[in-house]
Each structure stands twice: as C-alpha cells, then as structure tokens.
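Colleague: coordinates only, no sequence provided:
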C-alpha cells in the first residue's frame, strides 16, 4: 500500500481546514492552493500557496511539490484539474466533476442507473418552455455553479418564467411535497472497497443547511436503500475519496436523489465528534491509499451551522463538555456565509 506523505488540496475554505486537521492527525503533510489570500485553511495547512486557478505555471509547480491532489469544492475548472492530473494523481477523478458540475448531466447519470430524481426538464431556449405544465410549481436552477440556493428561482405559475432572462442553461425541477431530507456520506478506497456512514437528517433554512442530526428518523427500508444507492453511485463513478449523496423523501416515502457532492460535506461535520473516524480522515485515507477504518457511530449528535454575524455571539459563549464549537476563522462575516458550526452530542 503506497503511502503518500504530502497531500495537495485545492481550495482553502472550512472543508480544506478540516481536511488539514484530519491529515495532520495521521502524519500526512498538507499543501493548499487557493485563489483567496485570506483563505482560513492556511491556519491549518503545512504550506499555503496563493494563486489563480487558471495560472498554469503556478498550478503545475504546486502539483510537482505534492504526492497526490484533492479538492474541497467542485467548481474548479475541469481543465485545471486535468492539467494537474498530467503530473500527479488527482482524486476524485476530474471527469467526475464534468458530470456533476452540470445538473442535467448529473440527473441523467443518476436516472440511467435506475435511481429516481424529481421530474425535470432541461431549459436552454424559449422553445423548451412549451409543455411544462406538469412541472409547475417548480424550481428553475442554473445547470452550473449553484450552491446554497444561488442561481435558483421559484416558479409558481407559468408566466413567472417570462421574468427570468434565459441567458444560461437551466433545469426546471418539479416542486415536491418534502417530508424529509437526508444525506449519506460514503468513502470509496482505491481497492474498490467502500465505507458508508449512517444517513443524516438535514433541515434547511433559506436554502442553507441549518441542522444535521444522527441517527435520522427514517425507516430501515429507506436507510438501506439510501446506502445502496450511495454505493452504486460511488462504484459507477469509480470514485476515490469521500462524497455525499443528498436525498429528498417525498410525502409517499419515495427516495429521490437531489444531488451528488463530490467531496466532504457540511452535513458530515458531526462525524468529527460522533464517529470513531471522521469523513475528513476517511477522505485523506482514501486519496492517500491508507488503510480503511470502518466508521462506527460513537454517539448520537446534532450539528448546527453558524451563519453570518451569529458567530460573534458564539465566540464569547461557554460551551458544555458535550458541545464542540468550530470557528472557521473567516476574515469577514457576511450575510448567509457559513462562519462556524457547533456539534452537540446527545445521549
């Protein structure tokens, strides 16, 4: 089993920070490349390189200084990742991002495996707006570069669509009556074996994750199906590392994939305190080809995101012994920006 000693990470946000912390725990050095000179992960990495993602020379120089490369967010230009891959292994594979960066490609990939999603239609021109009655009310989403509700429009009636400039490719998704949202974190290793965490129950506010709880309150049947789908998706993508599958459960208990996040995920933060091995350590182990540790839940838990100015009140708060406060050390608090989280262990 080869042991990579220096892990290169593209992106320097809180996920990068937590990857660095997990890596240092198992004696892997980290080097971050990021286009934000204030990126908080530099507080935790062994080395930090500030540069643009399209600066080929600098990116290749970075790749030459590490053994293997991973990333903490999926919207890095695929050509950049492919350039790095010409020099060093990149996990997960950049071709996966090509599928997942585009909502219509992603949905087709999922549906082709016999896994359900909400009904949808690709909208590239005015002509595509004909015969869409059965998708209204719906949500219009840009096919690329949307997260935390960005690039999304609620469509309650057909003429709402006339107000939106169709200068992008969109997909129109049918709005469903949502009973629950869950996510499954899975790590797949280079030998093809995988390790799955128990489903996490998520509650969103203003389209941003508010709380995540384990164990989730879903049936055994849904639990088993959500893990089975996660494994099928990871295997079909030939995925290496940790990924998250977000699911909707509708009023009829249908399990629908909402989206795939090809990276460690916000809903999995509670694995740091409530499992024997966190999603971050599992990811580092997988991409660095280290031994697999089977995840075991050591406590029930709930994680709450700390958004915007809420961080100031938490910084001055005493925490109890069963609470774990994480401050992402971001330079500036912004409305709707994730500034930290707190995990509370439950009996």
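Modeller: Yes, it's here. It should be emphasised that the depicted structure is a prediction, and the values quoted were computed from it without experimental measurement. Numbers count the residues shown, from 1 in each chain.

Colleague: contacts and neighbour counts: CA atoms only from here.
Modeller: Will do.

Colleague: what's the spacing between the residue nearest to residue 184 when sequence neighbours are not counted and residue 206?
Modeller: With Cα to Cα, 6 or more residues apart in numbering as the criterion, residue 184 has its nearest non-adjacent residue at 4.8 Å, and that residue is residue 199. Counting by Cα to Cα, to the nearest Å, the gap from residue 199 to residue 206 is 22 Å.

Colleague: between the two, which one's more packed in?
Modeller: Higher neighbour count among residue 199 and residue 206: residue 199, with 28 against 9, using other Cα atoms under 10 Å.

Colleague: contacting residues for residue 119?
Modeller: Residue 119 makes contact with 135, 173-174, according to Cα atoms under 8 Å, 6 or more residues apart in numbering.

Colleague: isn't there a helix covering residue 341?
Modeller: No - using DSSP: H, G, I helix; E, B strand; the rest coil, the assignment for residue 341 is strand, not a helix.

Colleague: show me the contacts for the closest residue in space to it that isn't next to it in sequence.
Modeller: Spatial nearest neighbour of residue 341, excluding adjacent residues (Cα to Cα, 6+ apart): residue 305 at 4.4 Å. Neighbour list for residue 305: 209-211, 338-342 [criterion: Cα under 8 Å, 6+ apart].

Colleague: residue 305 and residue 186, how far apart?
Modeller: From residue 305 to residue 186 the distance is 21 Å (Cα to Cα).

Colleague: about what we covered before: which one of the contacts of residue 305 is nearest to residue 17?
Modeller: Nearest to residue 17 among the contacts of residue 305: residue 340, at 11.6 Å, using Cα to Cα.

Colleague: apart from its neighbours in sequence, what residue is nearest the closest one?
Modeller: Counting by Cα to Cα, 6+ apart, residue 340 lies nearest to residue 327, which is 4.5 Å off, once chain neighbours are set aside.

Colleague: what do you get for residue 213?
Modeller: Counting by Cα to Cα, 6+ apart, the residue nearest residue 213 is residue 302, at 4.3 Å.

Colleague: ok, structure two:
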C-alpha cells in the first residue's frame, strides 16, 4: 500500500469531538484535515484546516470533498454505506463500507461475532409485536429491546421486565426493526481498542473498565482490574474481530465480564472510542494518533501505557467545573468547543494519571 505521507490531507466523515481529537493528532503529525459533516461550527471544524457543511447524501459536496483529500476515514459510524461507496470511486476509504454494514446493525453484528466462535449475550430478531412476544418467551425477562440501527448512549432501547406491557414497549419502539438481548448479570464492562493497518499489522490497547451513569459512559479505569489471562483473552478477541472484518483503522470492542469470567462481546465501534480518551496522556501512542497511522499506511505506534489512568466524562453542566479541575495540577482537561451544555451531552473529559503498579481510583 502506498504510504500517505505527512503534508497530505486526511478527510474525516463526522464533525464531533472524536473528529476534533483526530484532527489535532493529525496536525501534530504534519497532516492537514478536511472534515465533512452536517453541523456548522462543529467541534472538529473548529480545529481543522478545512470543513464542508453538508448532508452525507449531497453527492456534489461529497465529490468535491473526495477530490480535496488523500484518504477518508470516519469518527462516526452511522454514515450511509452509500456515502462510503460513492467516495471510494475517488479516494481510498478506510474502513470500508462492508464493515459498516455489519457494525451498523446489531443483529448482523452479533451474528457475525457468533460466527467467529466468540460469545455474546443471547439475542433474537424482533420485527413485530408477535415476534417480541415470542422472543420474550424464549429469552425470558429481564431483557433489553434495542433498535437494530442508530441507537447509542441508551437511546433506542427499552428494558423489559416481567411486569412490562409488551404492546406499550413495541409502540415505544415505533415498529423499528429491533433485537431483543438477554440480560447479562456481568461483573464488569470492559473495552479493548485495536488498530489494524492495511498490511495486516495489529496493535491493541490494554482492556479498560467502563462505568456508566444514566446509560452514558461516566468513568474509564485503565487498566481493568482483571487477571492477565482474561486481559489477553479480551485482546485476542478484539484482534480476531478486526482481522475478520478486514479493518483498516480503529475498532473498539465493548465486552461484558461475567461472574464466572466469561468474556461476551456487546458492541463494536469502528472508530476512536470514548473509553480510549485516556490514551492521550497515558500511552506512547494515543488512539487518535494510531488511527491516523493506520489509515495513512504508516507503521502502527506502540499502544503500551507508561501510566495507569482514570478518565471522567464531563456531561452537561459538569463542564462548569472546569475552573476547579484546572486547579488540580494532576488533571488534564479537554473541552470540546460545544456552545451549549445540555443534559446528556458530552462537553469534555478529564484524565488523571497514576504510576504503573498502582490501582487507578475514580
């Protein structure tokens, strides 16, 4: 594969905070960045060389974008695969559209993971109220009904208990194609972020523990407090999935660790991930530098950490604590340039480092 050298332009589909941190990393490495997304004054556009504000279906804007960049990647996976196919006629697109077809659909995603001999929670396709009734009878309650596409941070999902009115639940889903997932009594949620280059080189970051509040990631502790064999198993799973998807770029693999130390894959995200923000301060190569390396055909960087870390999201009005955070010399504050703080909106994050060999504490 031809190396895309510094001085070239990286195109990023999506204009949020992940794109912002990708653009900053790319600039530090000598690349220009052109972001494409629907929002004016977006977090990514604020720090990029160029930006295009247009819908992902605007073919004229997409063609102009493609002709202005040397490679295209993404910071947001819910982009129409038709958009990636159209861009691929002009410029390399990494990751490819077929990968998104799998990761955008929870049913296809879990079926693919199971086909590799990797465990997930039990699940069933639900496309009608009758299918929901049958799925609940087979999987039993509690369970979680999720839309097959586009849900995130708790959106597009409903928990089902033995007392739930299934007609009301299905009405709440508005007849959207869905998947029922059996409830997992897990000990911990972890994630592994793995990079893969076009020549097949892979590099995985250590598994981290993720703790949520109101269905949104609150705190990530790096590393997760799990045994070395379990950590190795989680990293092997992530690398296997990346290879079988023919990934070029970055993949976050969210997993459950059960009480009997099984590792079950929950979701995939083919982009930088909230649970990898700690790598900016704590690793030789951050997840954001790593994705630029991967999609530009550079050798992958070392994912090893030089410190343990805790990353905390700043959600909504949490951002008002910025002054107190800055008074702590051990805290690294990242703000995303969003003009309005709203409930549930990720406004920034803060990371604290701990020496290797010590346990990171929230």
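Modeller: Alright, I've got the coordinates. What you are looking at is a predicted structure, and each value in this text was computed from that prediction instead of being measured.

Colleague: quick one: TM-score?
Modeller: For this chain pair, the superposition-based TM-score is 0.97 by TM-score structural alignment, normalised by the length of the first structure; 347 aligned residues with a Cα RMSD of 1.3 Å.

Colleague: how about the residue nearest to residue 184 of the first structure, what's its match in the second structure?
Modeller: Under the alignment (TM-score structural alignment), residue 199 of the first structure pairs with residue 207 of the second structure.

Colleague: surely that match meets residue 194?
Modeller: No - between residue 207 of the second structure and residue 194 there is no contact under Cα atoms under 8 Å: 10.1 Å.

Colleague: any residues in contact with both of these two?
Modeller: Here residue 207 of the second structure and residue 194 have residue 235 as joint contacts, going by Cα under 8 Å, 6+ apart.

Colleague: which residues of the first structure does the helix ranked longest in the second structure align to?
Modeller: Longest helix in the second structure by number of residues (criterion: DSSP state H): helix 228-244. Using TM-score structural alignment, helix 228-244 of the second structure corresponds to residues 220-236 of the first structure.

Colleague: after superposition, how close is that stretch to the second structure?
Modeller: Taken over the aligned residues, the distance from stretch 220-236 of the first structure to the second structure averages 0.7 Å (mean Cα distance after the TM-score superposition for the first structure).

Colleague: contact partners of that stretch?
Modeller: Here stretch 220-236 of the first structure makes contact (Cα under 8 Å, 6+ apart) with 110, 115, 184-186, 188, 192, 194, 196, 198-199, 243, 245, 247, 255.

Colleague: and the corresponding residue of the second structure for the residue nearest to residue 340 of the first structure, how many residues sit next to it?
Modeller: Using TM-score structural alignment as the criterion, residue 327 of the first structure maps onto residue 335 of the second structure. A count of nearby residues for residue 335 of the second structure, using other Cα under 10 Å, gives 15.

Colleague: residue 121 of the first structure -> the second structure?
Modeller: So, by TM-score structural alignment, residue 121 of the first structure is matched to residue 124.

Colleague: ok, for its match, nearest residue in space, not its chain neighbours?
Modeller: Excluding the flanking residues, the one nearest residue 124 of the second structure by Cα to Cα, 6+ apart is residue 180, at 5.2 Å.

Colleague: next up, the contacts around the one you found.
Modeller: So residue 180 of the second structure contacts 123-126, 132, 135-136, 143-146 (Cα under 8 Å, 6+ apart).

Colleague: try residue 266 of the second structure
Modeller: Neighbouring residues of residue 266 of the second structure by Cα under 8 Å, 6+ apart: 120-121, 253-256.

Colleague: which stretch of the first structure lines up against the strand or helix carrying it?
Modeller: Assigned by DSSP states H and E, residue 266 of the second structure belongs to strand 263-269. Strand 263-269 of the second structure corresponds to residues 255-261 in the first structure, going by TM-score structural alignment.

Colleague: the matching stretch vs the second structure, average offset?
Modeller: In the superposition against the second structure, stretch 255-261 of the first structure averages 0.4 Å from its aligned positions (mean Cα distance after the TM-score superposition for the first structure).

Colleague: related to what we said a few turns ago, show me which of the contacts of residue 266 of the second structure is closest to residue 292 of the second structure.
Modeller: Proximity of the contacts of residue 266 of the second structure to residue 292 of the second structure (Cα to Cα) peaks at residue 253, which lies at 18.9 Å.

Colleague: need the counterpart of that closest one in the first structure.
Modeller: Here residue 253 of the second structure is matched to residue 245 in the first structure, going by TM-score structural alignment.

Colleague: how much does the helix or strand where its match lies stray from the second structure?
Modeller: Assessed by DSSP H and E, residue 245 of the first structure sits inside strand 241-250. Mean deviation of strand 241-250 of the first structure relative to the second structure after superposition (mean Cα distance after the TM-score superposition for the first structure): 0.7 Å.

Colleague: need the contact partners of that strand.
Modeller: For strand 241-250 of the first structure, the external contacting residues (Cα under 8 Å, 6+ apart) are 91-92, 176-189, 226, 230, 234, 255-265, 279-280, 282-287.

Colleague: burial count for residue 116 of the first structure?
Modeller: For residue 116 of the first structure, using other Cα under 10 Å, the count is 15.

Colleague: buried residues in stretch 227-241 of the second structure?
Modeller: 230-231, 234-235, 237-241 (16 or more other Cα atoms under 10 Å).

Colleague: what does stretch 84-102 of the second structure give?
Modeller: So, applying 16+ other Cα under 10 Å, buried residues of stretch 84-102 of the second structure: 84, 86-88, 90-97, 99-100, 102.

Colleague: between all of the residues you listed, which two are separated the most?
Modeller: Distances among these were taken as Cα to Cα; the most separated pair is 90 and 102, at 23.3 Å.

Colleague: counterpart of residue 153 of the first structure over in the second structure?
Modeller: Counting by TM-score structural alignment, residue 153 of the first structure corresponds to residue 158 in the second structure.

Colleague: check contacts around that match.
Modeller: 144-146, 169.

Colleague: ok, of those, which one's closest to residue 79 of the second structure?
Modeller: Distance to residue 79 of the second structure, by Cα to Cα, is smallest for residue 146 among the contacts of residue 158 of the second structure, at 19.0 Å.

Colleague: the closest one contacts residue 154, correct?
Modeller: No - look at residue 146 of the second structure against residue 154 with Cα under 8 Å: they stay out of range, at 9.1 Å.

Colleague: what about those two, which has more around it?
Modeller: Shown here are residue 146 of the second structure and residue 154; by other Cα under 10 Å, residue 146 has more neighbours (24 against 11).
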